[in-house]
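below are the sequence and a predicted model for it; my questions follow.
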Amino acid sequence: MSSSDTVLASLDSELGWIRETYTELHRHPELSLEEHRTSKTVEGKLAAFGYSVSRVGGAGVIGVLRNGDGPTVLARADMDALPVTEATGLPYASTVSGVMHACGHDLHVSALLGAAKLMADGRGAWSGTYIALFQPAEEIGAGSQAMVDDGLVTKVPRPDVALAQHVMPLPAGTVATTEGPVLSAGDSLKITVYGKGAHGSMPHMSVDPVVLAASIVLRLQSIVAREVKPGEFAVVTVGALHAGTTSNIIPDRATLLLNIRTYDNQVRASVLAAIERIVRGECSAAGASREPDFEYYGQFPLTSNDAAVTARVRTAFTAHFGPDAVHQAERQTASEDFSRIPEAFGVPYTFWLIGGADPEAYRAAAAGGTVAQDIPANHSPLFAPVMDPTLSFGVQTHVVAALSYLADR
């Protein structure tokens, strides 16, 4: 019997409380930086399992389990919910108005708690140190940095590797991994350009920021088409443009809100530089009254998996689940802030995806080419991973990945 089989032997008997934890977390979602109830639940369970527990970064919780000599593995789960009104109709639907676990973080917490319990109970099958890290505020890209800023790297043993997972609208009972970029870097940018206000009947007395903003929007579209090498990925979206209050007043300023996604940090830097260059150039050409303002916010780092770690974990997944359950992950244009944690320690990491969709429903939708329409995606008010086998599978992936480093050999 493998170490994974030994540690996971009692999983079925633990699923009752893991399911209860999941449904309670789903009923009581908490927004980013407000995960106080969730943190208390996590603290209580980790302490009961025998972990050394501490708070880092406000609502962040860390449990450390030392079990002799060997590597140190850090496993992370995010905890926050979204400002979404739930429409799933589940018996354990959110009881908090306008707030929902619409991205599966309640499942992430429950699965990692389940793995933490099994790792504690199965200490005879492995050696080393296991760190279970529960991170706040992933949805706003602030939680991992808050933990780092609060001295994370000095408060826990330095891991040799960091692991994380995310539930996605893929068939439950499957896992997908890939080397290199798996989630894009994300940047949001507020740009304010300044003109000169005037009466709508006297345009010659103005520097029209609406026309200026329109020119900027059109010119920005050339960045991906003409400045990013074919075959490389970038998205530049102008999601909002605000100017003026009424039809006969030319305003004195306009505000643009941009979102940028890239899979390469050099491409990211060049795209951001191109945006600023274009905006400054258009402002100069229009005779703007002052230099534009650039305000970056909602920034997410690139998630790029270490090739060796990913290969090792994939091999372990394949040995445990069989090759039919392990797939090559497609790169996602969504973003995450997990990578700031291993980067703060200077250690490699891998981030994988697990399925949460009903397998039969997914297969039917795939056969009809209607997956996008019929399988609710993350952040949808209908997003609801099937509890079984998703929870059990999520526990197993955490345990199998950790034991690929910690198992006695």
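Everything's here; your move.

could you use CA atoms for every contact and neighbour count after this?
Will do.

now the helices for this structure?
3-8, 11-27, 36-49, 105-121, 143-149, 152-155, 209-226, 265-286, 307-321, 340-345, 359-368, 371-374, 387-406 (DSSP state H).

roughly how far does Gly141 sit from Asp78?
Per CA to CA, to the nearest Å, Gly141 is found 11 Å from Asp78.

sorry, that was for Ser206
For Ser206 relative to Asp78 (CA to CA), the value is 50 Å.

more neighbours: which of the two?
In this view Ser206 and Asp78 are compared by other CA atoms under 10 Å, and Asp78 has more residues nearby, 28 against 18.

from Ser127, how far out is the more buried one?
Separation of Asp78 from Ser127 (CA to CA) stands at 26 Å.

can you check Gly346 too?
For Gly346 relative to Ser127 (CA to CA), the value is 22 Å.

which one's more surrounded, these two?
Counted by other CA under 10 Å, Gly346 and Ser127 do not tie: Ser127 has more neighbours, with 20 against 14.

hang on, that one packs against Ala407?
Yes: counting by CA atoms under 8 Å, Ala407 is a contact partner of Ser127 at 6.3 Å.

can you name the residues that contact the residue nearest to Ala288 when sequence neighbours are not counted?
Among residues not flanking Ala288 along the chain, Gly195 sits closest, at 4.9 Å (CA to CA, 6 or more residues apart in numbering). Contacts for Gly195 were tallied using CA atoms under 8 Å, 6 or more residues apart in numbering; they are 206-209, 251-253, 287-290.

got those as JSON lines, with distance to Pro376 columns?
Shown next, in JSON lines, are the contacts of Gly195 (distance: CA to CA, whole Å):
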{"residue": "Ser206", "distance to Pro376": "48"}
{"residue": "Val207", "distance to Pro376": "46"}
{"residue": "Asp208", "distance to Pro376": "43"}
{"residue": "Pro209", "distance to Pro376": "40"}
{"residue": "Pro251", "distance to Pro376": "42"}
{"residue": "Asp252", "distance to Pro376": "43"}
{"residue": "Arg253", "distance to Pro376": "39"}
{"residue": "Gly287", "distance to Pro376": "48"}
{"residue": "Ala288", "distance to Pro376": "45"}
{"residue": "Ser289", "distance to Pro376": "47"}
{"residue": "Arg290", "distance to Pro376": "46"}
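
who wins for neighbours among these?
Neighbour counts for the contacts of Gly195 peak at Pro209, which has 27 neighbours (criterion: other CA under 10 Å).

another one to put next to it:
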Amino acid sequence: MNRRFCMLVTLTLTALPALGQGAGHAESAAPDLAASAERQLPALTETYKHLHRNPELSHHEEKTSALLAAELRKLGYTVTERVGKYQDGSQAYGVVAVLQNGAGPRVLIRTDMDALPVEEKTGLDYASTVRSTNAQGQDVGVMHACGHDIHITVLLGVAREMAERKSQWHGTLMLIGQPSEETIDGARAMLADGLYERFGRPDFVLSEHDSNDVAAGSISIKGGPLLASSTGIYVTMRGVGGHGSRPEAGKDPIVLAAEFVLTAQTIVSRQIDPQQPAVLTVGTIHGGTKNNIIPDEVQLGISLRTYSPAVRDAIVADIRRTAKGLAESYGVPEDRMPVVTLGESTPETYNDPALAERLKVSAVVALGKDRVEDAKAVMGSEDVGLFTLDGKIPGVMYWLGAADIGKLAESRKTGVPLPSLHSALFAPVYAPAIETGVTAMTAMALDLLK
């Protein structure tokens, strides 16, 4: 990461409603920006492979955050580490890097840093072999199966471009290394630690996420909802335990839980407007200690995804009513009714429409029209939206292509999906993804700070 590059021709980007007269300058400078990103690629590749080989789980991003902080300091940023406080009072590994360059807007660009408890099976020569202990005390493999290593690498490339192009912009650039995205409590932890009070409130929030649904070398972007909200729901089905040979003497919470799992699937299909997307998944079920013992209770963990807060609240109410209704129909005593609690949550990721359209213009100028697609919304979730303070700050996340273009075409032809995010086989085509991410995000930042 020590290579120095000469200053390049000024890149002038223009905003809505049209490219206008300044577009000619932007178009002539765009190849220089892309060429600069290409020249960074060897050093960025080393960083990417190092990050991929050395992933760290949520709440444990100590070495990853230290690497990011050190590289940003070398580029002249004022860096603060250990920003963020979790609900239990523990300190997070958040990184904030600020580069001030006169009067002007303040732009926040965020990367996430954590990896997943997934044992890598890609067979790559730089594959992770790291093992760790998860929050449940289990020995697990650890892998950047969601591409956060791509995100960090792109951020470092953008940081260098912006530091070397200070004559082309004015304002303040605020780079965020966010911990614990996978447990959707990292952004909340940084805000709880006075992020904006300490470092200033941004005028814009930018981020990206790699995707195997977009070809490497391209991006996709759109206004409106991009990712769903996520709500963790925990249901404890309580019964009356006893001997497995005498079920009539107790109230079996395992049978009750099994019926609840099936009945809960009708909430979305039969109680929610089909024009309102929602996904309800029972991801965990735990109960019992021996095959001839009826336990006292069974715990279920549910993931709920929606775009609408009203739909989310309606489904939570439906879950409570369904659980209680089933328990009553089984004759469960009143003091043993189910307990429903809410856990981790994050709002939908909503792209400000005007900002998304403006940044799309910037991306088209920098990459070419054929490499900028219209994004598709998904039911996955992110916590980056918290940085917009419920939409009070315009924010945009775009999809950064990571798929092999030939394999993606074949997948669309056959209907056989490529390994997705969170898969042990997920292997992004990193070189064009990194170059494209650096080019696109730098162009967007320059546009907002011009």
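Right, received. Where do you want to start? Source: prediction; values computed, not measured.

winner for burial among the helices of structure 1?
Highest mean neighbour count among these (mean count of other CA atoms under 10 Å): helix 105-121, with a mean of 25.

check the offset of it from the chain's centre.
When distances are taken as CA atoms, centre = their mean, to the nearest Å, helix 105-121 of structure 1 is centred 18 Å away from the chain's centroid.

which stretch of structure 2 lines up against it?
The alignment of helix 105-121 of structure 1 onto structure 2 (TM-score structural alignment) spans residues 148-164.

comparing that stretch with structure 1, how large is the average distance?
Compared with structure 1 after the fit, stretch 148-164 of structure 2 shows a mean deviation of 0.5 Å (mean CA distance after the TM-score superposition for structure 1).

strands of the stretch 151-300 of structure 1, residue ranges please.
For the stretch 151-300 of structure 1, the strands defined by DSSP state E, counting those that start in this stretch cover 161-171, 175-177, 180-183, 185-194, 198-199, 234-243, 249-250, 253-262, 290-300.

equivalent range in structure 2 for the third one?
Right, strand 180-183 of structure 1. Taking TM-score structural alignment, strand 180-183 of structure 1 hits residues 224-227 over in structure 2.

the matching stretch vs structure 1, average offset?
Here the mean offset of stretch 224-227 of structure 2 against structure 1 after fitting is 1.0 Å, by mean CA distance after the TM-score superposition for structure 1.

need the contact partners of that stretch.
Applying CA under 8 Å, 6+ apart, the external contacts of stretch 224-227 of structure 2 come out as 307, 348-353, 375-382, 397.

quick one: which two of the residues you listed are the most distant?
Largest separation among the contacts of stretch 224-227 of structure 2 by CA to CA: Pro353 and Gly380, giving 19.9 Å.

give me whichever of the strands of the stretch 151-300 of structure 1 is most buried.
For the strands of the stretch 151-300 of structure 1, average neighbour numbers computed from mean count of other CA under 10 Å are highest in strand 175-177, which has a mean of 24.

mean offset of that strand relative to structure 2 (after superposition)
Mean for strand 175-177 of structure 1 is 0.9 Å (mean CA distance after the TM-score superposition for structure 1).

if you count contacts, what does that strand end up packed against?
Here strand 175-177 of structure 1 touches strand 326-328, strand 349-357, going by 3 or more CA pairs under 8 Å, 6 or more residues apart in numbering; DSSP states H and E.

distance to Ser94 of structure 1 and mean neighbour count for the ones you listed - can I get that in CSV?
Below are these laid out as CSV (distance: least, CA to CA, whole Å; neighbours: other CA atoms under 10 Å):
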stretch, distance to Ser94 of structure 1, mean neighbour count
strand 326-328, 32, 16
strand 349-357, 18, 26
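
let's have these in JSON lines, adding distance to Pro71 of structure 1.
As requested, those are exported to JSON lines (distance: least, CA to CA, whole Å):
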{"stretch": "strand 326-328", "distance to Pro71 of structure 1": "25"}
{"stretch": "strand 349-357", "distance to Pro71 of structure 1": "14"}
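
so stretch 51-69 of structure 2 corresponds to what in structure 1?
Taking TM-score structural alignment, stretch 51-69 of structure 2 hits residues 25-43 over in structure 1.

give the closest residue to the residue nearest the centre of structure 1 in space, chain neighbours not counted.
The centroid of structure 1 falls nearest to Glu336 when counting by CA atoms, centre = their mean (3.1 Å). Spatial nearest neighbour of Glu336 of structure 1, chain neighbours left out: Phe300 (5.9 Å); criterion: CA to CA, 6+ apart.

please say which position in structure 2 the one you found maps to.
Structural alignment (TM-score structural alignment) places Phe300 of structure 1 against Thr346 in structure 2.

distance-wise, check the counterpart of Val255 of structure 2 in structure 1 relative to Ser127 of structure 1.
The alignment partner of Val255 of structure 2 in structure 1, by TM-score structural alignment, is Val211. Distance, Val211 of structure 1 to Ser127 of structure 1, by CA to CA: 65 Å.

what residue of structure 2 takes the place of Ala286 of structure 1?
By TM-score structural alignment, Ala286 of structure 1 lines up with Tyr330 in structure 2.

again with Thr237 of structure 1
Per TM-score structural alignment, Thr237 of structure 1 is aligned with Thr281.

start and end residues in structure 2 for stretch 155-163 of structure 1, please.
Using TM-score structural alignment, stretch 155-163 of structure 1 pairs with 198-206 in structure 2.

name the residues that touch the matching stretch?
Contacts for stretch 198-206 of structure 2 (CA under 8 Å, 6+ apart): 105-110, 174, 196, 387-388, 393-397.
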